[in-house]
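Student: Okay, here's the prediction I keep looking at, along with the sequence it came from:
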Amino acid sequence: MKMNRSTKAHRLPKAAVFALALGVVAAMVAAAEILGIEDIIFPEAAALTIGFWTAPVCPWRVGTKQGVAMMVAAGLLGYGISAWLPAPLMVKIAVGYACGAALIVVSHSSLYPVFSAVMLPVILGVDTPVYCLAVAVLAAVILLPAGAMHGDADAVQTKRDDALPVRAQVCRFGLLLVFVLVLAALGRHLNRLMLIAPPLIVGAAGVVDNPKPIPLMTLVKILILCAAAAVFGSGCRLALTETMGFAAAVSAAAAFALLLLLAWRWGLWFPPAGAVTLLAYLMPPARLSAYALWILFGGAALGASAVAVRLLTKKQTDKPLRF
């Protein structure tokens, strides 16, 4: 996971790229609202627009066509596990996480949003194939034109040359799964599964699979950004849609615009924060007031878990942690 701070120029003006990203989010939410099908809302679409469009350099190493195939596969797996696997929720969570990790390891890529594509339907109980169609369409719309968004051909890189050894990847992802299951059990007991919100798992997976040092202050800023994203998403939905009656597409676009402005101001392009913003639109209205708090708790817990995994497995890489 690369937290990009560079300032390379896009082929398109920055305002145009931001407008296109907002348009994708607004269109997705509008389609879900008009058709009355909530499963059309795929929060990770916002993360993909940040990673492939608005960030100066894509933080993931994956070919665009390969990325679409991976997202489609992840969506199908998530739907299949949620709708067809006859197992308790905790088993489904473990299987979904394992499928996400397997996609990363087998593909030799770093497209961590596949974790969210698999685990979102499992955690939310999605049981309609419309979700798979939404993931496929959004992935294609966002990833395929990604190269055209940048003036630099290296902005979207297809090869990963910094991957950990497979044994180290399996070990790290496996240890993180233990922490995820502990938090899932706690979240289920408290009836607050947002402790393991899929975008937070995407971020944690990126931390454990990154061989490079990650400064502690960067992780703190990421946590603050995710908490702010939760505030933007829940706040705009409560104020603009639930209270003032604006269409959900309007409030979702406003929330995402606030996040993009903050990310641009900080120079910290962390894609999962975009998904955190839109995940608020899949929450029951009664849960929105505490949404940001649980995202903050879950982000802190999963972030600490990811750091713990790195510390426990630091002998598997010769690149030490830096705090």
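Tutor: Everything's here; your move.
Student: only C-alpha atoms for contact and neighbour calcs from this point on.
Tutor: Will do.
Student: What is the neighbour count of M149?
Tutor: Look at M149: counted by other CA atoms under 10 Å, it has 22 neighbours.
Student: So for it, what's the nearest residue that isn't a sequence neighbour?
Tutor: Spatially, and ignoring its direct neighbours in sequence, M149 is nearest to R11 (5.6 Å; CA to CA, 6 or more residues apart in numbering).
Student: In contact with that neighbour, which residues are there?
Tutor: Neighbouring residues of R11 by CA atoms under 8 Å, 6 or more residues apart in numbering: 148-152.
Student: separation between it and L143?
Tutor: 16 Å (CA to CA, to the nearest Å).
Student: same deal with T128?
Tutor: Using CA to CA, we find T128 at a distance of 24 Å from L143.
Student: more crowded one of those two?
Tutor: Legend: neighbour count by other CA under 10 Å for T128 and L143, higher for L143 (21 against 15).
Student: and the nearest residue to that one once chain neighbours are set aside, what is it in contact with?
Tutor: Spatial nearest neighbour of L143, excluding adjacent residues (CA to CA, 6+ apart): T64 at 5.4 Å. Contacts for T64 (CA under 8 Å, 6+ apart) come out as 143-144, 146, 158.
Student: Go through those and say which is closest to A273.
Tutor: The shortest gap between A273 and any of the contacts of T64 belongs to L143, at 18.2 Å (CA to CA).
Student: ok, second structure coming up, stack it against the first:
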Amino acid sequence: MKQFIKNAIPYISTLLLVGLMVGIAELLNEKEIIFPEITALAVGYMVAQKRSWKVNGKRMLLLITICATVGVLIVRYSGLTLFPQMIIAFSFAQILFMFSGTTFAPFVSAIVLPVMMQTKSFIYPISAVVLTILVIGFHQLFLKMEIRQDEEYIPVMLNSKDDIIDTALRIVCVAIVGFVAIYFDFKFVIAPPLLVAFTEFSRPRNKVRNKPIKTVLVITGCALVGSLSRYLFTIKLDLPLTVSALIATLIMLLILTYTKMYMPPVGAITILSMIIPQSSVITYPLQIFVGSVVIILLSRVFFMWRQDKKIYENDYELTAH
């Protein structure tokens, strides 16, 4: 029973975090407080037995802070339309990824989300920072309670010649897919969590892309859970959005546990369905399905063949100097 309780604490903590975030957003009527990527951080840094990225708390907080702030600044001051804003935000994140000394991809969503949602309020980065601090705090608590084991963080090098090629390829791929998606008003094909997933799937030695059908099903299933929860409980039954978010998060966690596919981006995909325009709720799962198929195909066709043939000159996780 003691072990069962220990295993349940990260799940309960994730639900508490989501309930607190969405509840405060509803209470203050500030949608910008909802930071979907915090659910991804919870999955990768709290729920998963081993953390999903080579990163420590300080760098995680710094990267989220920088990207959330820059995303809002792009919307407020660039004067550009959605598509060029998206490409600038994604390109900035990809370059930062190369020199971050980490494999922590969720900050890609932190900068792209405010651009996609056209968020101009600085409440968004403040919320992102506070919520990230809470995730880091939970993680430290789990270490003290011996629910999780400490893992040494060693900075990694991701700026070799091959990494630069991969970065350029990602930007080109997102630019082409994004142009088509935005042109046809199907923009959630490049939803921020999918861009995080694309960044992770297109990295060397990524194992998820070897299970393309299962990966797409899990991603789409969680998007469907989020949309259905919001549609049934909030739109139809007029219950608080917090109820929808908690139910969706619980089911998402059960899906990840059952499938053993602890992909952090699906947490953000689930919660993103709570803040998209109501007109997009019905088509959201379809858009996520299309987007997930596209990123899996791109990852396998343009990245996996190069990486598996060992064209890389250096190990992609050499210690940074």
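Tutor: Looks like it came in fine. Just so it is clear, the model here is predicted, and its values are computed rather than measured.
Student: quick one: TM-score?
Tutor: The TM-score (TM-score structural alignment, normalised by the length of the second structure) is 0.90; 310 aligned residues with a CA RMSD of 2.2 Å.
Student: would you say W60 of the first structure is within a helix?
Tutor: No. Read with DSSP: H, G, I helix; E, B strand; the rest coil, W60 of the first structure is coil and lies in no helix.
Student: Can you find the partner of it in the second structure?
Tutor: Under the alignment by TM-score structural alignment, W60 of the first structure pairs with W53 in the second structure.
Student: got the contact list for its match?
Tutor: By CA under 8 Å, 6+ apart, W53 of the second structure lies in contact with 44, 102-104.
Student: Pick out the most distant pair among these.
Tutor: Maximum distance among these (CA to CA): 14.0 Å, for G44 and T102.
Student: for the second structure, which helix is longest?
Tutor: In the second structure, with assignment by DSSP state H, the single longest helix is helix 2-28.
Student: what comes up buried for that one?
Tutor: Under the neighbour-count criterion of 16 or more other CA atoms under 10 Å, helix 2-28 of the second structure has 9-11, 13-15, 17-26 buried.
Student: Mean per-residue distance, the helix or strand following it versus the first structure.
Tutor: On the C-terminal side of helix 2-28 of the second structure, the closest following helix or strand by DSSP states H and E is helix 37-42. Once fitted to the first structure, helix 37-42 of the second structure is off its aligned match by 0.5 Å on average (mean CA distance after the TM-score superposition for the first structure).
Student: and helix 37-42 of the second structure, which stretch of the first structure?
Tutor: Aligning helix 37-42 of the second structure against the first structure (TM-score structural alignment) gives residues 44-49.
Student: List the buried residues of that stretch.
Tutor: Of all the residues in stretch 44-49 of the first structure, those buried under the rule 16+ other CA under 10 Å are 44-49.
Student: With stretch 228-245 of the second structure instead?
Tutor: Residues 228-231, 233-235, 241-245 are the ones in stretch 228-245 of the second structure that count as buried (16+ other CA under 10 Å).
Student: repeat for stretch 258-277 of the first structure
Tutor: Within stretch 258-277 of the first structure, the residues that qualify as buried are 258-260, 262-263, 267-277, counting by 16+ other CA under 10 Å.
Student: Any idea how far apart the tips of it sit?
Tutor: Note: stretch 258-277 of the first structure ends 10 Å apart using CA to CA.
Student: quick one: that stretch aligns where in the second structure?
Tutor: Stretch 258-277 of the first structure corresponds to residues 251-270 in the second structure, going by TM-score structural alignment.
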